[in-house]
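Asker: no sequence for this one, just the structure:
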């Protein structure tokens, strides 16, 4: 194994370089939601979502450490992950905007035993999660969620919304995805 030279290990990419790198990694788009102590909904667009474990079923989301959504979900100890479908770009943009009235502009509800708001018209699937742990890393907090319930919403045209190269796109239609060996 070749060891990198010391100079390469001591440098850090700039914010612009890092943003450019991550724009080259397409990902799905989700809205993370939680209710605060007064029952008010909070939410934000999130593309930093990753599966962690099958047993137990764990995922992680990365949330800006000063976010009111983070405050609500850590206080409640629960949150929802709404995976957006391709016709919900406006919802992704709304929840990324910081508009304090975002929940007045899109239909949502909290079903019985839900962990946070479900965006019924914008999501093609929702995971309800219990906060397992959280760890601050740089300017974000990594929240590990134990998935307690999954709701898959059916209907025509409910294909995933993707984000990459600083633009939104729909999952390609036609053809099928082969299972890996």
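Answerer: Ah, there it is. Keep in mind it's a predicted model, so treat the numbers as computed, not measured.
Asker: contacts and neighbour counts: CA atoms only from here.
Answerer: Fine.
Asker: the chain: helices as residue ranges?
Answerer: Using DSSP state H, the helices of the chain run over residues 6-10, 15-23, 68-76, 89-97.
Asker: most tightly surrounded among those?
Answerer: helix 68-76 (a mean of 20; mean count of other CA atoms under 10 Å).
Asker: ok, and what's touching that helix?
Answerer: Helix 68-76 has contacts (CA atoms under 8 Å, 6 or more residues apart in numbering) with 32-37, 42-44, 63-64, 79, 131.
Asker: mind putting the helices of the chain in JSON lines, distance to residue 152 included?
Answerer: Compiled in JSON lines, the helices of the chain are given as follows (distance: least, CA to CA, whole Å):
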{"stretch": "helix 6-10", "distance to residue 152": "44"}
{"stretch": "helix 15-23", "distance to residue 152": "28"}
{"stretch": "helix 68-76", "distance to residue 152": "22"}
{"stretch": "helix 89-97", "distance to residue 152": "18"}
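Asker: and of the ones you listed, who's closest to residue 136?
Answerer: helix 68-76 (11.2 Å; CA to CA).
Asker: from the chain's centre, how far out does that closest one sit?
Answerer: 14 Å (CA atoms, centre = their mean, to the nearest Å).
Asker: and the comparison structure, right after this:
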């Protein structure tokens, strides 16, 4: 006997997803005029070693996804424990995200990077876009990966609706 099931409600989904912490990243790109765009996410992970692929999930209603899809390039800034200001700035919609934190353009791709708030960065070319409900899964091939010197802080985590820092090695 099969029981008809319905998807969980949005509050149950949020509670489930908040119950397990994830590393915080800020995904950035720029438009054809060089205007930077970005968003914070915990929905990212490695996909493949050969070729080197990672994925991030972007809201279909955000301003960054259409720019990222058109440009075909993006950066993933993995935040360290002191990067909470960047996480909070990029978690909210609206202008002013890039005025809230220091950033630079990558010499290799021109992508916006957050060197004061990230412990590592990856610069990626879009490999595939896959619609998934109210988000799009973006798979990127990594063309440049850097671990940034000068920070002894562990990664920034988000779970149970709060930030925490993974202990330093």
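Answerer: That came through, no problem. The shown structure was predicted, so the numbers you read here are calculated from the model rather than taken from an experiment.
Asker: after superposition, what's the TM-score here?
Answerer: The TM-score (TM-score structural alignment, normalised by the length of the second structure) is 0.95; 169 aligned residues with a CA RMSD of 1.4 Å.
Asker: which residue range of the first structure does the longest strand along the second structure align onto?
Answerer: Identified as the longest strand of the second structure according to DSSP state E is strand 118-132. Counting by TM-score structural alignment, strand 118-132 of the second structure pairs with residues 123-137 of the first structure.
Asker: so what touches the matching stretch?
Answerer: Taking CA under 8 Å, 6+ apart as the rule, stretch 123-137 of the first structure contacts 65, 73-74, 77-85, 88, 114-116, 118, 141-154, 158-160.
Asker: look up how far residue 85 of the first structure lies from the most centrally placed residue in the first structure.
Answerer: Nearest to the mean C-alpha position of the first structure, by CA atoms, centre = their mean, lies residue 46 at 3.4 Å. To residue 85 of the first structure, residue 46 of the first structure is 14 Å away according to CA to CA, to the nearest Å.
Asker: one more: residue 158 of the first structure?
Answerer: 5 Å.
Asker: among those two, which residue is more densely surrounded?
Answerer: Each of residue 158 of the first structure and residue 85 has its neighbours counted (other CA atoms under 10 Å); residue 85 has more, 25 against 21.
Asker: what range in the first structure matches stretch 59-76 of the second structure?
Answerer: Using TM-score structural alignment, stretch 59-76 of the second structure pairs with 64-81 in the first structure.
Asker: ends of that stretch, what's the gap?
Answerer: 16 Å.
Asker: cool, and stretch 143-152 of the second structure?
Answerer: Criterion CA to CA; first-to-last residue distance in stretch 143-152 of the second structure is 25 Å.
Asker: from the middle of its chain, how far away would it be?
Answerer: So, by CA atoms, centre = their mean, the centroid of stretch 143-152 of the second structure is 16 Å from its chain's centroid.
Asker: next one: stretch 77-92 of the first structure
Answerer: Relative to its chain's centre, stretch 77-92 of the first structure lies at 7 Å (CA atoms, centre = their mean).
Asker: what's that stretch in contact with?
Answerer: So stretch 77-92 of the first structure is contacted by 28-35, 45, 73, 106, 114-119, 122-131, 145, 157-162, 168-171 (CA under 8 Å, 6+ apart).
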